[in-house]
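> here's a sequence, model it:
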Amino acid sequence: MVRMTMACNCSPVQQKTLSPKFKKALWIALIINLAMFLIEVFGGMYANSSALWADALDFAGDSMNYAISLAVIGMSLYWRATVALLKGWTMLLFGIFVLVKAGYAYSQGIVPEAITMGTIGVAALVANVVVALILYAFREGDSNMQSVWLCSRNDAIGNIAVIFAAFGVFGTGSMYPDLIVALIMAGLGISSGYTVITNASAERRQSKLLNSCEKA
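All right, here's what the predicted structure looks like:
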């Protein structure tokens, strides 16, 4: 019994996710991301840009993440961490997919249209900066909240990279700036996914420990 008491040095887990402000922030983020997904899908098709397509897929993934986060608000730490774990794997796999997409674009050798890239990149940057500012206050929450913040941060960084890529394509007439941005976004997805997976796994273990403490 003494051993159980020592193992169960349990402290309450903050339920910041229950905040109505967080729920409102998620709804705003979801609407913005869905809109930008549609814009970048058609813009990427028009401009033949791997970076815009990668960013469009990222917007789609983020929309799914925000929708899932809304669905698990109010659930236990274990289920929030489980959803965050799935989102972490989604982010990581997305990064791998972008690597494959960049390789395919390289094999095709099509130079993207720079003006469209830059215009949509600026619009996407404004949208993601707004989302990132809205979600900034929740960056220190549980793994589910952290994954939401990382998504918005990665998007803003990716959009800045897309704008620089557009300038690079315009100035050089080469597809390489576009491919470099796709690789940067892939790296962000893989590293952020790993972070979320690690933290979510730890929270799942903590939740199981808390449950064992309660039963004891």
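> from here on, just use CA atoms for contacts and neighbour counts.
Will do.
> how far away is the most centrally placed residue in the chain from residue 185?
For the chain, the residue nearest the mean C-alpha position is residue 151 (2.4 Å; C-alpha atoms, centre = their mean). Going from residue 151 to residue 185 by C-alpha to C-alpha, to the nearest Å gives 11 Å.
> likewise for residue 58?
Shown here: residue 58 relative to residue 185, a distance of 9 Å by C-alpha to C-alpha.
> then residue 161?
As judged by C-alpha to C-alpha, residue 161 and residue 185 stand 9 Å apart.
> who has more neighbours, these two?
When neighbours are counted by other C-alpha atoms under 10 Å, residue 161 and residue 185 differ, and residue 185 comes out ahead with 28 against 22.
> tell me which helix or strand that one sits in.
Following DSSP states H and E, one finds residue 185 within helix 176-215.
> buried set for the helix or strand where residue 37 lies?
Using DSSP H and E, the element containing residue 37 is helix 20-47. For helix 20-47, the neighbour count (16 or more other C-alpha atoms under 10 Å) marks 22-23, 25-30, 32-34, 36-37, 39-41, 43-44, 47 as buried.
> after that helix, which helix or strand is next? Please name it.
With elements assigned by DSSP H and E, the helix or strand that comes after helix 20-47 is helix 50-72.
> wait, doesn't residue 105 sit right on residue 50?
Yes - assessed by C-alpha atoms under 8 Å, residue 105 is found in contact with residue 50 at 6.7 Å.
> neighbour-wise, which of the two wins?
Between residue 105 and residue 50, residue 50 has the larger neighbour count (other C-alpha under 10 Å), namely 29 against 19.
> I'd assumed residue 44 was in contact with that one.
Yes - with contact defined as C-alpha under 8 Å, residue 50 counts as touching residue 44 (7.2 Å).
> hang on, the earlier thing: who are the neighbours in contact with the residue nearest to the centre of the chain?
The contact partners of residue 151, by C-alpha atoms under 8 Å, 6 or more residues apart in numbering, come to residue 62.
> contacts only, for residue 31.
residue 63.
> separation between it and residue 59?
Separation of residue 31 from residue 59 (C-alpha to C-alpha) stands at 11 Å.
> let's verify residue 12: helix, strand, or coil?
coil (DSSP: H, G, I helix; E, B strand; the rest coil).
> gap between it and residue 100?
Taken as C-alpha to C-alpha, the span from residue 12 to residue 100 is 43 Å.
> now the other sequence, so there's something to compare against:
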Amino acid sequence: MEDINQETVHRHDAGCDGHGHHHHDGMHIHPVANNMKVALALNVSFTIIEFFGGLFTNSVAIISDAIHDLGDSLAIASALVLEKESERGRTATFTYGKRRFSTLAALITSLILVVGSVVITINAIPRFFHPEEVHVQGVLWLAILGLLFNGAAVLRLKKGNKSSLNQKAVMLHLMEDALGWIAVLIGGIVMYFTGWYWIDPLLSLGIAAFILFNAVKNISNGLSIFLQAKPQGIDEGKLLNELLAIPHVSDIHDLHIWTMDGEKHILTSHIVVPADSDITLMRRVREEVLQKLKSLNIQHPTIQIETSMETCRFTNC
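Below is the predicted model:
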């Protein structure tokens, strides 16, 4: 029985070296990275303009958006670093690679955004009850400029590798920013015609609430990943039922599922087959299990085949 278990591990590792798929994707890394560099440069440039523009227009909504865009710049920068690091793959020290560096960066960024949203709220609440005059024309021009900058960044990213999850995530960040600027533009138009300057701190509070909601959600997701919780979107009961439906699989135990970064999922398990199974049958069962796991979005499975006559050596089986 030791032979089949050893060969199972060997085949699995060979398949993983089938990081052939990942190495092939590496050909797209440089265009993706270049597109993200352009998006980062646009975002950082406009974030600086926003901070000074917010001070010039006396608009807390603009300054709030600047803090939001600063968080997005940090997110784009961390995603860019991940694109470069992912090309290097595993090392003797980081045997799973450095994919969790992106999760760590997301946690740090989210904590910064939580602090930023609290600062925004503290400054906006007094302005809501005691509105101050806002340079509305400046707000309108900044909103239009914001739409142009974000639109240019989104268009640049849309030209790149459409299979890059990092690039898609960054593009969603920038599309959210564009929607925020539409809200600021509408608010600016209302202030221009009515003089209702309380709209500015109201927009600021709305932006702060949006930032806080997403930051807390990201912190929760990041902590779940580091604590090796079951990945979102994986139904363990359904997974077990589908594996048990494979012919000759009589039991499954010592099942563990976790994720490296919310995208690459890992599974280890013991698969039990009838006592009279020969090596050929065990290999066939193993291949069917691996194919099923692949269809269920498990990218890195490690399984051990056992017969019903064997006793699991682990206490938590």
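> re the thing from before, neighbour-wise, which of residue 12 and residue 100 of the first structure wins?
Taking other C-alpha under 10 Å, residue 12 of the first structure and residue 100 do not tie; residue 100 has more neighbours (15 against 6).
> which residue in the second structure aligns with that one?
Taking TM-score structural alignment, the alignment pairs residue 100 of the first structure with residue 122 from the second structure.
> surely that match is within a strand?
No - using three-state DSSP, the secondary structure at residue 122 of the second structure is helix, not a strand.
> any idea how far the counterpart of residue 49 of the first structure in the second structure is from residue 148 of the second structure?
Counting by TM-score structural alignment, residue 49 of the first structure lines up with residue 59 in the second structure. Distance, residue 59 of the second structure to residue 148 of the second structure, by C-alpha to C-alpha: 20 Å.
> ok, those two, which is more surrounded?
Shown here are residue 59 of the second structure and residue 148; by other C-alpha under 10 Å, residue 59 has more neighbours (26 against 14).
> hang on, isn't that one packed against residue 202?
No - taking C-alpha under 8 Å as the definition, residue 59 of the second structure is not a contact partner of residue 202, at 10.9 Å.
> would you agree residue 111 of the second structure is in contact with residue 213?
No - with contact defined as C-alpha under 8 Å, residue 111 of the second structure does not count as touching residue 213 (11.8 Å).
> so those two - more neighbours on which side?
Neighbour totals were compared for residue 111 of the second structure and residue 213, and residue 111 leads with 18 against 13 (other C-alpha under 10 Å).
> pretty sure the more buried one is in a helix, no?
Yes - secondary structure of residue 111 of the second structure (three-state DSSP): part of a helix.
> which residue, neighbours along the chain excluded, lies closest to it?
Of all residues not flanking residue 111 of the second structure in the chain, residue 215 sits nearest, at 7.1 Å (C-alpha to C-alpha, 6 or more residues apart in numbering).
> quick one: map that neighbour onto the first structure.
Aligned counterpart of residue 215 of the second structure in the first structure: residue 193 (TM-score structural alignment).
> dump the residue contacts of its match.
Counted by C-alpha under 8 Å, 6+ apart, residue 193 of the first structure has contacts 87, 88, 89, 90, 91, 92.
> with residue 105 of the first structure instead?
The contact partners of residue 105 of the first structure, by C-alpha under 8 Å, 6+ apart, come to 50, 179.
> quick one: it and residue 48 of the first structure, what's the gap?
Taking C-alpha to C-alpha, one finds residue 105 of the first structure at 9 Å from residue 48 of the first structure.
> one more: residue 91 of the first structure?
24 Å.
> out of those two, which sits in the busier spot?
Under the criterion of other C-alpha under 10 Å, the comparison of residue 91 of the first structure against residue 48 puts residue 91 first, with 29 against 20.
> the corresponding residue of the second structure for residue 116 of the first structure and residue 200 of the second structure, how far apart?
Counting by TM-score structural alignment, residue 116 of the first structure corresponds to residue 138 in the second structure. Going from residue 138 of the second structure to residue 200 of the second structure by C-alpha to C-alpha gives 13 Å.
> more neighbours: those two, which one.
Remark: of residue 138 of the second structure and residue 200, residue 200 carries more neighbours, 28 against 17, as counted by other C-alpha under 10 Å.
> now do the residue nearest to the more buried one when sequence neighbours are not counted: how many residues are near it, please.
In space, and not counting its chain neighbours, residue 200 of the second structure is closest to residue 61: 5.6 Å by C-alpha to C-alpha, 6+ apart. Neighbours of residue 61 of the second structure under the rule other C-alpha under 10 Å: 27.
> what does residue 104 of the first structure give?
So residue 104 of the first structure, with other C-alpha under 10 Å, has 12 neighbours.
> now it: which helix or strand?
Residue 104 of the first structure belongs to helix 77-108 when assigned by DSSP H and E.
> relative orientation of that helix and helix 50-72 in degrees?
170 degrees (axes from the mean of the first three to the mean of the last three C-alpha atoms, to 10 degrees).
> what's the angle from helix 77-108 of the first structure to helix 176-215?
160 degrees.
> helix 77-108 of the first structure vs the second structure, mean deviation?
Taken against the second structure, helix 77-108 of the first structure registers an average deviation of 2.7 Å after superposition, with mean C-alpha distance after the TM-score superposition for the first structure.
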